[in-house]
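**Student:** Output the structure for:
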Amino acid sequence: MRIELHNKTAIVTGSTAGIGLAIASGLAASGAHVVVTGRTQARVDTALATIAKDVPNAKVSGIAGDLGTREGAEQLIAAVPDTDILVNNLGIFEPKAFFDIPDEEWLRFFEVNVLSGVRLSRHYAQGMAKRGWGRIQFISSESGVQIPPEMVHYGTTKTAQLAVSRGLAETLAGTGVTVNAILPGPTRSEGVGDFFGKIAAEKRVTQADVERDFIATHRPTSLIKRLATVEEVANLSVYLASEQASATTGAAVRVDGGVVRSII
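**Tutor:** This next block holds a predicted model:
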């Protein structure tokens, strides 16, 4: 299968590192003009340089801003009024006991993880529908299906993304616009790597040891018995952005290493 996304514009939120950067690179390698987004211009510039190095002749540009706010979303929309592909990847996570999560943290997680995608999808989906073609993705998580007790607020926002994704797909029925959610499992992203690295330093063990212990203790149902790579997650995103995925919509597609014990 050869995926061709020439003459398509793609916006990937939270794409200066980790899964988002891998998705942006994959879309650029397939010919799309990719808009990278991040909180700071320095991070955006570094990501653009990385993609340019890895993908010869990549068509990429960048927008810096806080997409977890209404103002940030409006800034992006003003700079890039239309897109063919929107990947709502922006997200934050933080292990914290339920009884220690204040209202402010709940609201911050919903603003960043849920409303950022809602705001952008509300705008860009209308243009896609008028043109008769579009791809919208929400990067959710297996934590949206199996809420992790160590970060209930995060899992709840990921469940909300599944609901928004399916509801928007229903709204856009028959328009040629597909909407899907992707459910990664434990993935060796920048944030996870930093978190595990801190634990490794505190315990004076290797990061590989921490990763193995995490899988064995917290995700024992994993069938691959390891963290996924960001590229493995990005491969699914690039496929769902393609013309070949035109019959896949309203779906929650897992790339979780078999963590979720379900045959559907």
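**Student:** Going by C-alpha atoms from here, please, whenever you check contacts or count neighbours.
**Tutor:** OK.
**Student:** tell me the contacts of S242?
**Tutor:** I3, E4, L5 (Cα atoms under 8 Å, 6 or more residues apart in numbering).
**Student:** can those go into JSON lines with extra columns for secondary structure?
**Tutor:** Below are the contacts of S242 laid out as JSON lines (DSSP: H, G, I helix; E, B strand; the rest coil):
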{"residue": "I3", "secondary structure": "coil"}
{"residue": "E4", "secondary structure": "coil"}
{"residue": "L5", "secondary structure": "coil"}
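**Student:** so which of these is the most crowded?
**Tutor:** L5 (21 neighbours; other Cα atoms under 10 Å).
**Student:** residue nearest the centroid of this structure?
**Tutor:** N89 (2.6 Å; Cα atoms, centre = their mean).
**Student:** list the contacts for that residue?
**Tutor:** N89 neighbours (Cα under 8 Å, 6+ apart): V12, T13, G14, S15, I19, G20, F138, I139, S140.
**Student:** I'd like the structure of this one too, to check against the first:
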Amino acid sequence: MNSGPERRLRGVTYFAGLSGRTALVTGSTSGIGFATAQALAEAGATVIVNGRSQDRVDEAVAKIAGDVRGVAADVSTAEGVAALVAAEPDVDVLVNNLGIFEAAPVFEIPDTEWLRFFETNVMSGVRLSTHHAPRMVERGWGRVIFVSSESAVFVPTEMVHYGMTKTAQLSVARGMAQAVAGTGVTVNSVLPGSTLTPGVEEFIRDRVGDGGEAEFVRTERPTLLLGRLIRPQEVANLITYVSSDLASATTGAALRVDGGTAPTLIP
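**Tutor:** Purely as a prediction, here's the structure:
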């Protein structure tokens, strides 16, 4: 591996500036979170992997080369956040990636599900950011990133409760960015489109049966300009950039890595 901040990231020379930084990625035992943990480690950061199961955390840590450790904690609850904060009280980069999704007719979603989605997808990031962002401000540098979704601006009819949480993340991230203005700490949202993770593979089977990725894109995501689903590493590349010194002038932003799915100009 190259010395200094210039490193090879999936075959591309990437000036990351993450050497000496510690990064926490929630929900990072698979999918986008795992790819992000890998990318940040390759960029020189010390990475903290998080998931609910100790076995899955240990398995993920073992797969990532670099300075990596893990904490098992369910951050969809206040108690889980408290446990994670107790184990890792100070980080330089916080990636609020934990999220759940499912398809459900909007008028059939019970209150408990609306609340479960909000607690998991929104409050996990709110609670962790409330702890870490002020401490980053004290140190004069930090990155907080909310992994939102193109569903925040292009709400899917079959997942309104999911879309609601992703829109909420945009408001939280923007408001927090305003609160830490001028401190050296940035807060941003990254908006992936449909990404080929294990959870999405199961979702595709539920929606289009044996039709697979191509049929899902054709029938369910026809505005996806890539013509295919996004890969987790492609999302991780943007998150890694936003985590770095290169993104020092980017804050309060909603950054799309959706393959052109959302037919809007802004964000």
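**Student:** Residue in the second structure paired with the residue nearest to the centre of the first structure?
**Tutor:** Using TM-score structural alignment, the partner of N89 of the first structure in the second structure is N97.
**Student:** Where do the helices of the first structure begin and end?
**Tutor:** 18-29, 41-54, 70-79, 103-110, 116-131, 152-171, 190-203, 207-218, 230-240 (DSSP state H).
**Student:** Of those helices, flag the one that's most buried.
**Tutor:** Comparing the helices of the first structure by mean neighbour count (mean count of other Cα atoms under 10 Å), helix 18-29 ranks first with a mean of 27.
**Student:** still on that earlier bit, between the helices of the first structure, which one is nearest to A97 of the first structure?
**Tutor:** Closest approach to A97 of the first structure among the helices of the first structure is made by helix 152-171 (8.0 Å; Cα to Cα).
**Student:** Can you state the residues of the second structure onto which that closest one aligns?
**Tutor:** In the comparison with the second structure, helix 152-171 of the first structure aligns to the range 160-179 (TM-score structural alignment).
**Student:** And the matching stretch against the first structure, how far off on average?
**Tutor:** Superposed on the first structure, stretch 160-179 of the second structure shows a mean distance of 0.4 Å to its aligned residues (mean Cα distance after the TM-score superposition for the first structure).
**Student:** mean shift between whichever strand in the second structure runs longest and the first structure?
**Tutor:** Longest strand in the second structure by number of residues (criterion: DSSP state E): strand 185-192. Once fitted to the first structure, strand 185-192 of the second structure is off its aligned match by 0.4 Å on average (mean Cα distance after the TM-score superposition for the first structure).
**Student:** ok, and what's touching that strand?
**Tutor:** 133, 136-137, 140-150, 152, 169-170, 173-174, 176-177, 180, 235, 238-239, 242, 248, 250-258.
**Student:** now swap in stretch 104-119 of the second structure and tell me
**Tutor:** Against stretch 104-119 of the second structure from outside (Cα under 8 Å, 6+ apart): S76, T77, I100, F101, T157, E158, M159, V160, H161, Y162, T165.
**Student:** How about the contacts made by the counterpart of V81 of the second structure in the first structure?
**Tutor:** Mapped onto the first structure by TM-score structural alignment, V81 of the second structure lines up with A73. Taking Cα under 8 Å, 6+ apart, we find A73 of the first structure in contact with D66, L67, S116, R119, L120.
**Student:** Select from the contacts of N89 of the first structure the one having the most neighbours.
**Tutor:** S140 (31 neighbours).
**Student:** Quick check: that residue touching Q161?
**Tutor:** Yes: at 6.1 Å, S140 of the first structure counts as touching Q161 under the criterion of Cα atoms under 8 Å.
**Student:** how far away is W106 of the first structure from S262 of the first structure?
**Tutor:** 29 Å (Cα to Cα, to the nearest Å).
**Student:** Could you report the neighbour count for the closest residue to E158 of the second structure other than its chain neighbours?
**Tutor:** Nearest residue to E158 of the second structure, sequence neighbours excluded (Cα to Cα, 6 or more residues apart in numbering): A103, at 5.1 Å. Other residues within reach of A103 of the second structure, judged by other Cα under 10 Å, total 16.
**Student:** now swap in A97 of the first structure and tell me
**Tutor:** When neighbours are counted by other Cα under 10 Å, A97 of the first structure comes out with 12.
**Student:** From M151 of the first structure, how far off is it?
**Tutor:** 7 Å.
**Student:** Per the alignment, name the residue of the second structure opposite T40 of the first structure.
**Tutor:** In the second structure, T40 of the first structure lands on S53 (TM-score structural alignment).
**Student:** From A73 of the second structure, how far off is that match?
**Tutor:** 7 Å.
**Student:** Quick check on these two: which one has the bigger neighbour count.
**Tutor:** A73 (23 against 14).
**Student:** residue contacts, that one?
**Tutor:** A73 of the second structure neighbours (Cα under 8 Å, 6+ apart): N50, G51, R52, S53, G80, V81, A83, L84.
**Student:** Among the residues you listed, list the two that are farthest apart in space.
**Tutor:** S53 and V81 (14.4 Å).
**Student:** How about residues contacting the match of helix 152-171 of the first structure?
**Tutor:** 100-102, 106, 114, 117-118, 121-122, 126, 145-146, 148-149, 151-156, 185-189, 251-254.
**Student:** Not counting sequence-adjacent ones, nearest residue to I63 of the first structure?
**Tutor:** That would be T37: by Cα to Cα, 6+ apart, it lies 5.0 Å from I63 of the first structure.
**Student:** Is the one you found in contact with A64, as I believe?
**Tutor:** Yes: if you go by Cα under 8 Å, T37 of the first structure and A64 touch, sitting 5.7 Å apart.
**Student:** which residues do those two both contact?
**Tutor:** With Cα under 8 Å, 6+ apart, T37 of the first structure and A64 have common neighbours V44.
**Student:** since we're on I224 of the first structure, how many residues are nearby?
**Tutor:** Neighbours of I224 of the first structure using other Cα under 10 Å come to 12.
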